[in-house]
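Have a look; sequence and predicted model below, questions after that.
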Amino acid sequence: MQFIDQARIAVRAGRGGDGIVAFRREKYVPAGGPSGGDGGRGGDVLLVADSNLQTLLDFKYRRLFAADDGRRGGPNRSSGASASTLTIRVPCGTEVRDCRTGILLGDLTNAGEELLVAAGGRGGLGNAHYLSNRNRAPEKFTEGKEGEEWKLQLELKLLAEVGIIGLPNAGKSTLIAVLSAARPKIADYPFTTLVPNLGVVRRPSGDGTVFADIPGLIAGAARGAGLGHEFLRHIERTRLLLHLVDAGGEDVLRDLLVVEEELAAYGNGLSDRPRLVVLNKMELCDAEELEERVAVIGAHTGQPPLIISAAASQGLDALRAAVWEQLGIA
């Protein structure tokens, strides 16, 4: 499935039906009165969060969503039928903004949440409404009102409690694969991960916590370089960041600083988010090299990093325990 996390759409609510001019024509009623009915209301446009959707792919191929118009009124004071609401389903975690102003209209984070994005037009009045002592046979009616029309920006931000970040080939995809049932593409070349991957990691209580593997950041990502800038938004909602550093890299401190600088440049509080620094691929270093790299990172962060080997499934119990402690999960 193609992962699409941004889309622009136009929504148009239905027009209200017109009222009509009509008069009663009944046997034994020589002077029938006005009986024109009101028009029906135009259909609304409603966005609904759906937990079964993971991408905005549907909006790549369809950009205009228009609700039906209300029906015109009928004789004998019969009101026209109101149009049905047009329901548009979006993934949980979708932010909705007005394209023109950028104002946030709603944030659909929980399954079943609804957001009215375009109200249908009101139906017109039939001539029965204009009966008075002065005018016993009114021929006045009103037309239905136009429905609202808006252009919307949809932006999906994944709902994950833990975000896994780091440079390309730090082992993020391997880690989420061994911690959960996720099956991301894994290879030994940069930018293997082209889209975020989600995995559910079992808690001690038996519930699940969602982890997100964010595609690799590089220097300048916050300004548009590489792939990472496309997906930094997906860690805005996370409670905890796992920052993976490749223990086999030439300069682990430099690798750590590159990602830290990108978080700070992106803003939105990411650099202040609780973070666990994890030294991965411990099998690539001998004991002396590993001790030296742990000391370098510890001196920078103020505490020693966790040491794991995702590929060899080493150190994962301690990693899980540290995550649960940070999240306040027993």
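It's in.

make it CA atoms for all contacts and neighbour counts henceforth
Fine.

Just the element for residue 87, please.
strand 86-91 (DSSP states H and E).

next structured bit after that strand?
strand 94-98.

mind listing what the residue most central in space within the chain touches?
The residue lying closest to the centre of the chain (CA atoms, centre = their mean) is residue 94, at 2.2 Å. Applying CA atoms under 8 Å, 6 or more residues apart in numbering to residue 94 gives the contacts 49, 107, 108, 109, 154, 155, 156, 157.

how close does it sit to residue 52?
Look at residue 94 and residue 52: by CA to CA, to the nearest Å, they are 13 Å apart.

likewise residue 10?
Distance from residue 10 to residue 52, by CA to CA: 23 Å.

quick one, which of the two is more surrounded?
residue 10 (15 against 11; other CA atoms under 10 Å).

The more buried one looks like it's in a helix, true?
No: using DSSP: H, G, I helix; E, B strand; the rest coil, the assignment for residue 10 is strand, not a helix.

Okay, one more to line up with it:
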Amino acid sequence: MSQGSNFVDYVKICCRSGKGGAGSAHLHRDVRTATGGPDGGDGGRGGHIILRGNSQFWTLLHLKYRKHIIAPDGQPGSSATSTGKSGKDEILDVPLGTIAKDAETGQVLFEITQEGETKILTPGGRGGLGNWHFKTPTNQTPRFAQPGEPGKEEWMVLELKVLADVGLVGFPNAGKSTLLSVVSAAKPEIADYPFTTIVPNLGIVSYRDSKSFVMADIPGIIEGASKGKGLGFRFLRHIERNSVLLFMVPADTHRSIAEEYEILKSELKDYNPELMQKPHILAITKSDMLDEELVAEMKKELPKGIPSIFISSVAQKGLLQLKDMLWESINQQA
């Protein structure tokens, strides 16, 4: 498979943060001082494991083969209340739209959405306090200090929701991959059988005056996808972030166009009712086989209240008008 094979939207990693350095129990001694007070410094904190948003990344592929992420330990404290050096933080760059989850509980911890945004995934252990913290009027020379806190070891899951301006929604074989390959530089695998697209394909669509927007071919929905049938959930997750949804129904559908649109809509609604708030555009694909008379007939039966257009990716029919409609819709959203 082409670009799709590099599209990794799920990785499970074992994170081990650094343990904190031990505090020092040193007592001050020098030429002039035989029995000085406590001057043991604090231990340094262990290294954190941190996620950082990076808009240059589109996938999690670079983390797929890094199963163990280990941050170094903090250094122990020393005399003259010197604090030990902190363990170096391990920073992982991730695409925008990455969600971090606890692998054991499935709990969502946070999401990275901004360029340069950093969040601690697994915190390092705190350094132990040196003995000077424990000096009291009754105990002038404490000979003990705190050990450093242990680091944490935990399995984390990183998931990516595709950030795209336009999401293509349609049953397998609606012509989504073909459209993407024609209007963008993406080269999705195209075949005449359902479920060709197993991972989302992203394409940059160039528009008038060197503008561009991102289009995502989301793997075909099947009836029942919202209930987790097939690979439904994994697919539908990618639609949540798209700002405009382009519904694609082939002209040769065995149902009516309105009927197929309603089924697609109810799948999305069952999965997440908020998807109904996004702008919808309807494209009737494979329309190069229709004559004008048939198009006029079909127009009468199209669903009301949704902008629609007849297109053919193969014959390059209606594509510029489609881009105009999408561009206008994206910018209204923005």
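That came in fine, so what should we check first? These numbers come from a predicted model, not from an experiment.

TM value for the aligned chains?
Taking TM-score structural alignment, normalised by the length of structure 1 as the basis, the two superposed chains have a TM-score of 0.88; 328 aligned residues with a CA RMSD of 2.5 Å.

Could you dump the contacts of residue 94 of structure 1 into JSON lines and include secondary structure?
Converted to JSON lines, the contacts of residue 94 of structure 1 look like this (three-state DSSP):
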{"residue": "49", "secondary structure": "strand"}
{"residue": "107", "secondary structure": "strand"}
{"residue": "108", "secondary structure": "strand"}
{"residue": "109", "secondary structure": "coil"}
{"residue": "154", "secondary structure": "strand"}
{"residue": "155", "secondary structure": "strand"}
{"residue": "156", "secondary structure": "strand"}
{"residue": "157", "secondary structure": "coil"}
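
Narrow those to those that are buried.
Those of the contacts of residue 94 of structure 1 that meet the buried threshold are 49, 107, 108, 109, 154, 155, 156, 157, by 16 or more other CA atoms under 10 Å.

now these as JSON lines including distance to residue 180 of structure 1?
JSON lines is the format used below for those (distance: CA to CA, whole Å):
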{"residue": "49", "distance to residue 180 of structure 1": "25"}
{"residue": "107", "distance to residue 180 of structure 1": "28"}
{"residue": "108", "distance to residue 180 of structure 1": "26"}
{"residue": "109", "distance to residue 180 of structure 1": "23"}
{"residue": "154", "distance to residue 180 of structure 1": "29"}
{"residue": "155", "distance to residue 180 of structure 1": "26"}
{"residue": "156", "distance to residue 180 of structure 1": "22"}
{"residue": "157", "distance to residue 180 of structure 1": "21"}
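
out of these, which one sits closest to residue 330 of structure 1?
Checking those against residue 330 of structure 1 by CA to CA gives residue 109 as the nearest, at 25.1 Å.

quick one on the thing from earlier: need the nearest residue in space to the aligned partner of the residue nearest to the centre of structure 1 in structure 2, chain neighbours excluded.
Using TM-score structural alignment as the criterion, residue 94 of structure 1 maps onto residue 98 of structure 2. Once flanking residues are discounted, residue 98 of structure 2 sits nearest to residue 160: 4.4 Å by CA to CA, 6 or more residues apart in numbering.

Can you give me the separation between whichever residue in structure 1 pairs up with that neighbour and residue 3 of structure 1?
Applying TM-score structural alignment, one finds that residue 160 of structure 2 aligns to residue 156 in structure 1. According to CA to CA, residue 156 of structure 1 and residue 3 of structure 1 sit 10 Å apart.

which neighbours do these two share?
55, 56.

Now do the contacts for the residue opposite residue 292 of structure 1 in structure 2 once aligned.
Counting by TM-score structural alignment, residue 292 of structure 1 lines up with residue 297 in structure 2. With contacts defined as CA under 8 Å, 6+ apart, residue 297 of structure 2 has no neighbours.
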